[in-house]
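Enquirer: Take a look and give me a structure for this.
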Amino acid sequence: MPRRPLTTSEKGFSLLALIIGLICALPYFGVILAATTGSFDTLVHLVETVLGRYALSTLWLVVLVSIGTFAIGTGSAWLVTMTEFRGRRFFEIALVLPLAFPAYVLAYAYTHVLDHPGIVQSSLRAVMGWGPRDYWFPEIRSLGGAAIMLTLVLYPYVYLLARAAFIAQNATPFFAARALGRGPMNAFFTVSLPMARPAIASGVLLAAMETIADFGTVSYFGVQTFATGIYTSWFSMADRGAAAQLSMGLLAFALLLAVLERTSRGDAKYDASRGSRPMARMVLSRRAGAGALALCASPVLLGVVIPVLALLTMAIGSEQNLFSRRYIMFITNSLTLAGVAALVTVGAAIILGTLYRVVPGRLSGLTLYLGRIGYAVPGGVIAVGLLVPLAAFDNALDAFMEARFDIDTGLLITGSIWALIGAYMIRFLAAALGAYEGGITAISENIDAASRVLGQGVFGTLRRVHVPLLSPSLLTAMLIVFVDVMKELPATLIMRPFNYDTLAVQAYRLASDERLQGAAVPSLVIAGIGLVPVILLCRQLAGRGRP
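Expert: This is a model prediction of the structure:
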């Protein structure tokens, strides 16, 4: 059947979507081009010295965080969803709160608490009368310490998806296992857990992708990973070719995880038919209830309460004035970048999603795919991949204008705010698309048809129908992107304009100078802002949970 010709508005959307898709694809081509055309001298040196350590550290970090997020996220989701104990309703919501904290903020807080001069070791020495060499204490600044920090802030990914899967499960298979003599834990491991495996696997792989993208935590703890190697090659060695070559290796690993995440959602499914019998919560005994309470309280205590108290203590003793002109500038820069990036990213998501809804086909499908894969790519890789072609374009334009018109244009795009906004859009467009698609599926296509009958084109339908109906989903998308940009560190460090610092950069700089008390002030502001969308998400969870 021949396809109908596109209307003018549909052609306009197709052009905009194509431009967005090309922008999203630009860093991948930039990384590949710079990696294959640059000198391999630094890479050969890295291979002979530290590349194996980068790969092994990155792999171990992913494995440890995956195990930790699986255990905490799945276990806590099962307890609050399938059992009844004192405090369950509180922890059903509180277990999401660590998602508001960047891992590097927890790293600063726990270093202050657990390092040699910290309160824990100082108290031990005072009480026991020990000297500095009279005892052994676990080193927080280590690969294991970085894994713990990342686990504490990333397990909510697994918790949210596992909880949703457990809520949707039919109780019949579980009770059939109980009737066959299986105990509650045995039935959980043999029935409930396998049924929720696709959702749990997706959460674990999301946590793994965030782990390989982390720079602030591993950099501060001195853990050598691909992320720190990229930054070192770019700044310390001034070798962009080597940074691109390391970025290409990390990009391949990230895309592999993205493929695994999509496969886990697409291939392994279970039947949760309508009208199925919901799982009744098991009432725990007093001892079992106390154990469940302790297990659910531990990640909240370690991931929220202790870091906040530590940061508050540090901030009170610091010399940082949050209301000084300098800090007002940091806050203004952060809010400006996050606000503009949120608007641009959600706007791009609307364009891509609307085109795919109105004109499904190869172009709309390809641009939507390019928009989705950005969440799997670390910010440092996107920054390197963008700067290489943008710098080449600026240099070529400057040479042309100088030769033809004797005008020195300098660097128009490279090092500008808009280049950084583009990096944010590429990195977080998938989150905005997810929120958009979650809302648009609830709008019947008959409404679109009625709008067309009434003479509205794509722009008119979008402005008068979709946007008003999608306002809650779009607001959620903007809040998510806003907070993600506030926390983003590697792309900001590499691409920010000269002397244009943010709260995240200020926290990183102070912590790198071992001024942890000063770093607590911007860290608290970042965490405080991050709590806003998390609280909104918690309100949605409270309304969607099982009674």
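Enquirer: contacts and neighbour counts: CA atoms only from here.
Expert: OK.
Enquirer: okay, now residue 15: neighbour count?
Expert: Neighbours of residue 15 under the rule other CA atoms under 10 Å: 13.
Enquirer: tell me which element it is part of?
Expert: helix 8-37 (DSSP states H and E).
Enquirer: helix/strand/coil for residue 136?
Expert: With DSSP: H, G, I helix; E, B strand; the rest coil as the basis, residue 136 sits in coil.
Enquirer: quick one: it from residue 234, how far?
Expert: 37 Å (CA to CA, to the nearest Å).
Enquirer: Setting aside sequence neighbours, what's the nearest residue to residue 114?
Expert: Spatial nearest neighbour of residue 114, excluding adjacent residues (CA to CA, 6 or more residues apart in numbering): residue 120 at 5.7 Å.
Enquirer: With residue 32 instead?
Expert: residue 248 (6.5 Å).
Enquirer: Are there helices or strands packed against the helix or strand that neighbour falls within, and which ones?
Expert: Secondary structure from DSSP H and E places residue 248 in helix 240-267. When contacts are defined as 3 or more CA pairs under 8 Å, 6 or more residues apart in numbering; DSSP states H and E, helix 240-267 sits against helix 8-37, helix 41-49, helix 197-213, helix 226-231, helix 379-405.
Enquirer: to compare against the first, here's another:
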Amino acid sequence: MSDNKVSPTSIGPRRAPVKGVRTGPFQLRFWDGWRLFTLAVALLVLVSLGVVCFSWLTPPAEIWQHLRQTLLARLLLNTLWLVLGVGVLTLVLGVSLAWLTATCEFPGRRFFSWSLLLPLAMPTYVLAFVFVGLLDFAGPVQTLWREWFGRAAWFPPIRSTPGVIIVMSLALYPYVYLLAKNAFQTQGRRAMEAAESLGCGSWEGFFRVALPMARPWIAGGVLLALMEALADFGAVSIFNYETFTTAIYKAWFGFFSLTTAAQLASLLVLLVFILIVVEQRLRARRRFSTARSSAHITRLTLRGWRAWAAAGFAGAVLLIAFGIPVFQLGVWTLSSFAAEFNVRYFALLGRSVALGLGAAVLICSTALVLSYAARRHSDTFTHGLVRVANLGYALPGAVLAVGIFIPMAALDNLLINFGETLFGWRLRPLLQGTVIIMLLAYLVRFLAPGFKPVDGAMHRVTPSIDEAARLSGLRGVALLGRIHLPMLRGGLLTAATIVFVDVMKEMPITLMTRPFGWETLAVKIFELTAEGEWERAALPAVALVVAGLVPIILFMRHSER
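Expert: Next up is the predicted model:
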């Protein structure tokens, strides 16, 4: 006789497994700690956004009426010109340089292929005060110009709408360049050869075949550049170019009205989401496919004047966007180092590094938990929470500063009233004026760039590894710490590097939520440039530029591998 027995559970219809909950020996509770943590992070983002959007429920104050009558039209017009100008110029620079370095062969192509990314290491406000210092009326360029052509000689003003557009485009074009270059490289030469076989010339093939195929990547790069332009505070402040970010700062610290600041921030959020919707509608009902990238790409060899024109164009952009600013920062630093450098700079550097490291640890830890929660729970609800938690990157820093500060201040007042009512305690504010608010704002703002590398590395860990670890008795935190964490070191290092540099360069959140008397390198640059002290601002700017070069170098090394 056979010893096999029929179990009661093997008879009758089988239940369909609940989506997102594993069956068998490793069943998961719906509301476990991983999903609750994901919900808490998503709620933090939603509360920050909701506080800003629902600020209109309060009656408009007199300050807002004054701004509406005197300033709102100028803010809208300035923002419109900024979006149009930066969008067009970054599109032209990024796409043209990407096409040249990805599909053409000319002198210096390999050097320009990676060096054109270096302007990413230059914060927009650093590039802004360098050009204002060089090209302003009292700067060396205009001084020399008047000596050559007379005092009445006309010179284009740098503090103007074209000036701020050009400078911001030079700092932001690498977003378009990086994505467009990847798109052109994956196309190879097959598409262009097919177009040439149909009678299309080089220019016609570019506009009718290569450019439409690269449209999703180009649109994504332009959207990133425009979001950074709308979120910028330092550069537009240096140019005295009034935008919503400067108006939010003035409403908060000039008029001491958080309600007005929140209402202005809601308009800025609306503009950002309009850009996102427009970009998605432009790509709607379109399907794109790319060829598999190969180790060898046949490039179009440029000869004669075309080759040197391509090299000259790429060299001129790199020189203006990175070479001249770095050289001028070095000159100013050498001239002011002896008088400017003192023990206080160690404190500035220490605070900046501490904020960067603290935010990197917080954000990478949060990203790790979110990625693991999405891995454990494959249901739509959990993945929706993860997407909501990553929405903060679309919100400008000034908006997040308002959206985080208002609920934290309300929570502080609630705790103080609770302590006085029940226990008679006289508590001081526990959250306002502390680093906690800054770190929470950093978490919402930079979780997305920290989450992407970690989640990408998490997807390389096969599910069979999890099952084998569970059979060995590892579950939950032990499984994450002993199995996943060593395998995710590369993704965590990349995420930590990106977040560290982004926090070091972040100005509006740091400036608007810092404790009283706190100064960082970014805050020091703002204070000095507000007084026109370009040479004194060079020393902290050099430190930020050097810090910004770290992720660029790591990215280039990764690309070479």
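Enquirer: Please state their TM-score.
Expert: Counting by TM-score structural alignment, normalised by the length of the first structure, the TM-score of this superposition works out to 0.94. Behind it: 540 aligned residues with a CA RMSD of 2.0 Å.
Enquirer: Out of the helices and strands packed on helix 240-267 of the first structure, which is closest to residue 533 of the first structure?
Expert: helix 197-213 (18.6 Å; CA to CA).
Enquirer: Quick one: the residues in the second structure that that closest one pairs up with.
Expert: Taking TM-score structural alignment as the measure, the second structure aligns residues 215-231 with helix 197-213 of the first structure.
Enquirer: average gap between that stretch and the first structure?
Expert: By mean CA distance after the TM-score superposition for the first structure, the fitted stretch 215-231 of the second structure averages 0.4 Å away from its aligned residues in the first structure.
Enquirer: Pipe the helices and strands packed on helix 240-267 of the first structure into TSV and attach distance to residue 155 of the first structure per row.
Expert: Converted to TSV, those look like this (distance: least, CA to CA, whole Å):
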stretch	distance to residue 155 of the first structure
helix 8-37	28
helix 41-49	33
helix 197-213	7
helix 226-231	21
helix 379-405	21
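Enquirer: quick one, which of these is nearest to residue 56 of the first structure?
Expert: helix 226-231 (9.6 Å).
Enquirer: Any chance you could list what contacts the closest one?
Expert: By CA atoms under 8 Å, 6 or more residues apart in numbering, the residues outside helix 226-231 of the first structure that reach it are 54-55, 58, 212-215, 218-219, 242-244, 246-247, 250, 380-381, 490, 494.
Enquirer: Next: stretch 393-409 of the second structure.
Expert: 47-52, 227-228, 230-233, 245, 248-249, 258, 261-262, 265-266, 268-269, 272, 431-432, 437, 440-441, 444-449, 506-509, 512-513.
Enquirer: Mind listing what's buried along it?
Expert: The neighbour-count criterion (16 or more other CA atoms under 10 Å) identifies 393-406, 408-409 as the buried residues of stretch 393-409 of the second structure.
Enquirer: Then stretch 514-530 of the second structure?
Expert: So for stretch 514-530 of the second structure, counting by 16+ other CA under 10 Å, buried means 514-515, 518-526, 529-530.
Enquirer: Among those residues, which ones are in strands?
Expert: Residues of these located in strands (DSSP state E): none.
Enquirer: Which members of these are the farthest-apart pair?
Expert: Using CA to CA for every pair in those, the one that comes out farthest apart is 515 and 529, at 20.9 Å.
Enquirer: Residue 467 of the second structure sits in which helix or strand?
Expert: Using DSSP H and E, residue 467 of the second structure falls within helix 463-471.
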